[in-house]
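Chemist: show me the folded form of this:
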Amino acid sequence: MDKTSTWIPLTTLVFVLLLISSASAITDASDGMMFEHFFGYILFMFHALFSVFFDLISRIAMNFLISEYFVYCLGFNVSALQDLYRTLSYPAQLTGWKSKGGDPCEEQWKGISCNGSSIIYIKLNGLDLGGYLGEQLNLMNLKQLDLSSNHIQGEIPSLLPPNATTIDLSCNDFNMSIPYSLNSMIRLRHLNFSHNALTGPIGNVFTSLHNLKQMDLSFNNFTGDLPSSFGNLRNLTGLYLQNNKFTCSVIFFANLPLVDLNIQDNHFSGVIPKNFSHVPNIKIEGNAFEVGTFEYLLQRFGAVIKLCSVVDW
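Modeler: Coordinates of the predicted model:
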């Protein structure tokens, strides 16, 4: 039985007992004390009833709000998935998915994992999906999104799941650049946009990503200098930027706790930071780093050496 419903007979019982007590007080008391006793019992009765009814109403209201919240979240999640289903052109590979109605958690839509009514994982990698992702993929409770190894094209959505810890859109046909909303994904730990057709300079989209540990932007068409917000990635241990067209210096991640660093085949120049000698796994060849103080690093890693403008570090 619902806990809230048990309070109704209990309230009635309390009311009856209090009336009996009041009647007893009126019968047994002397004439001089009758009104005083009766008035006291009436006050006590209303105080008790008010407390019971207030608690009852509070419980009903809380249960209602919680149920409405879960209904809203489920409806929002279903709507977001149906938008994704539509922009991917209703692929037959997504068994169980519906364009209208349905419950992705109860009905076990392909690639969807839930916690209660909250969608927490979307894993649709390697399904030969085409189409687009649309403008928003704003699933509030989503922790992991894996759409890798498909043929999805167009821009990366301007709004990605804000609480996600893992985003993998690698090996697709995405173009344009990285959305600025990435900077608000403060729980993000693993980001993979590699093997796409992303272009242009990267803006300062890493300022708040202090929890990021692995980032792969390799095999794209990024150009220009690295943004200064690279220096804010204080927990980054793996960085892969190879096969792009990045230019100028790499000093912004010279002090990061990197274990794996690959910046091969770009247009980086200037001196090689001394701290790079402490990176266990590093690949820097195919750039235009300067011969000088850290020539031994270049020899160690087999970099292509070309003279260029000096970057003081």
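Chemist: every contact and neighbour count from this point should use C-alpha atoms.
Modeler: Fine.
Chemist: thought residue 18 was touching residue 45?
Modeler: Yes - the criterion here is Cα atoms under 8 Å, and residue 18 meets it with residue 45 at 6.0 Å.
Chemist: how would you label residue 82: helix, strand or coil?
Modeler: helix (DSSP: H, G, I helix; E, B strand; the rest coil).
Chemist: what about stretch 218-232, start to end distance?
Modeler: 20 Å (Cα to Cα, to the nearest Å).
Chemist: list the contacts of that stretch.
Modeler: 193-210, 240-250, 252-253, 255-256 (Cα atoms under 8 Å, 6 or more residues apart in numbering).
Chemist: in this structure residue 49 contacts residue 10, no?
Modeler: No - Residue 49 is not in contact with residue 10 according to Cα under 8 Å; the separation is 10.5 Å.
Chemist: among those two, which residue is more densely surrounded?
Modeler: residue 49 (17 against 12; other Cα atoms under 10 Å).
Chemist: quick one: the helices in the protein, in order.
Modeler: 7-28, 31-87, 295-301 (DSSP state H).
Chemist: tell me what the second one is packed against?
Modeler: Meaning helix 31-87. The contact analysis (3 or more Cα pairs under 8 Å, 6 or more residues apart in numbering; DSSP states H and E) places helix 31-87 against helix 7-28, strand 118-123.
Chemist: which ones are touching residue 8?
Modeler: Under the criterion of Cα under 8 Å, 6+ apart, residue 8 has no contact partners.
Chemist: please provide the structure for the following sequence as well, for comparison with the first:
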Amino acid sequence: MSSKRSGMEWKNLNIFFGFLLIYAARISFGLTNPSDVAAINSLYAALGSPLLPGWIASGGDPCAEAWQGVQCNGSDIMSIVLNGANLGGQLGDNLGMFASIKAILEVSCCVLNGVKIWNIDGYFWDFSNNQIGGNIPSNLPVTMQNFFLSANQFSGSIPDSLSSLTMLTDMSLNNNNLSGEIPDAFQSLSGLINLDLSNNKLSGSLPPSMENLSSLTTLNIENNLFNGPIPEKMLSIPSFK
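Modeler: Prediction:
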């Protein structure tokens, strides 16, 4: 009887240690792609560590621990949707470290411009209507298609690295404190359809490469400090302010 009980105890001990090893491996290696973990840690710290349940500035496992607003596919963070977070701080310069992310949105509820967020198509980044300042990040995901930073407190110049966003179709940087000249970085952005740079402190003349924006239908540059001639091709844009 004693031998039988000892055998059972040994079996239970093996099961316990097995679960312990699995748990330890989960902690050691984590479920979330390490590049995504580094990117979201950096973003959280840059934003000033806002009150977002589960989020931390170092380490953690966003996918396994279900951080607020984080949606994953396997080990990859695919989207971050934050409702009414009223974000401040800055964006930092590590957004390009996200491996597969398709969307980061800060919205006041579940509908954005009449479109339910789960029906949004393409790579969608929207930090509009917050209190985020600092420079626009120079290291952005090259898969970005829609990029909205309007009505924040961004300052400094528009980065030259904009030229790497060859999939960009819509960009709104209006109502910030951006200054300096628009970079001559539009050579490869022929798919850009809508561009809003209004209500900033941008100066100088419009760069020659903006004539390459063959798909552009809406351009708003009003309420800036521009001078010099407007490239002739741009005068044919259907909606030009």
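Chemist: picking up where we left off before, need the helices of the first structure in TSV with distance to residue 126 of the first structure, can you?
Modeler: TSV is the format used below for those (distance: least, Cα to Cα, whole Å):
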stretch	distance to residue 126 of the first structure
helix 7-28	54
helix 31-87	16
helix 295-301	35
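Chemist: right, and the ones you listed - which one's nearest residue 133 of the first structure?
Modeler: Distance to residue 133 of the first structure, taken as Cα to Cα, is lowest for helix 31-87 among the helices of the first structure, at 5.9 Å.
Chemist: so what's residue 32 of the second structure closest to, chain neighbours aside?
Modeler: residue 75 (4.4 Å; Cα to Cα, 6 or more residues apart in numbering).
Chemist: distance check, that neighbour against residue 217 of the second structure.
Modeler: Residue 75 of the second structure is 39 Å from residue 217 of the second structure, by Cα to Cα.
Chemist: what sits against the aligned partner of residue 124 of the second structure in the first structure?
Modeler: Alignment note (TM-score structural alignment): residue 124 of the second structure maps to residue 144 of the first structure. By Cα under 8 Å, 6+ apart, the contact list for residue 144 of the first structure reads 120-123, 164-167.
Chemist: out of those, which ones does the second structure keep as well?
Modeler: On the basis of both residues aligned by TM-score structural alignment, their matches' Cα atoms under 8 Å, what survives of those in the second structure is 164-167.
Chemist: out of the residues you listed, who's nearest residue 90 of the first structure?
Modeler: residue 167 (22.3 Å).
Chemist: so how far is residue 218 of the first structure from that closest one?
Modeler: 15 Å.
Chemist: what's the longest helix in the second structure?
Modeler: The second structure, longest helix under DSSP H: helix 2-29.
Chemist: give me the buried positions along that helix.
Modeler: For helix 2-29 of the second structure, a neighbour-count test (16 or more other Cα atoms under 10 Å) marks nothing as buried.
Chemist: burial of the counterpart of residue 77 of the second structure in the first structure, as a residue count?
Modeler: Under the alignment (TM-score structural alignment), residue 77 of the second structure pairs with residue 119 in the first structure. By other Cα under 10 Å, the residues close to residue 119 of the first structure number 23.
Chemist: one more: the one 3 residues further on?
Modeler: Counted with other Cα under 10 Å, residues neighbouring residue 122 of the first structure total 20.
Chemist: then residue 211 of the second structure?
Modeler: 18.
Chemist: separation between the counterpart of it in the first structure and residue 251 of the first structure?
Modeler: Applying TM-score structural alignment, one finds that residue 211 of the second structure aligns to residue 231 in the first structure. Here residue 231 of the first structure is placed at a distance of 8 Å from residue 251 of the first structure (Cα to Cα).
Chemist: try residue 228 of the first structure
Modeler: 9 Å.
Chemist: go on, residue 233 of the first structure?
Modeler: 13 Å.
Chemist: what does residue 154 of the first structure give?
Modeler: On the measure of Cα to Cα, residue 154 of the first structure and residue 251 of the first structure end up 32 Å apart.
Chemist: repeat for residue 68 of the first structure
Modeler: In terms of Cα to Cα, residue 68 of the first structure sits 51 Å off from residue 251 of the first structure.
Chemist: that'll do, ta.
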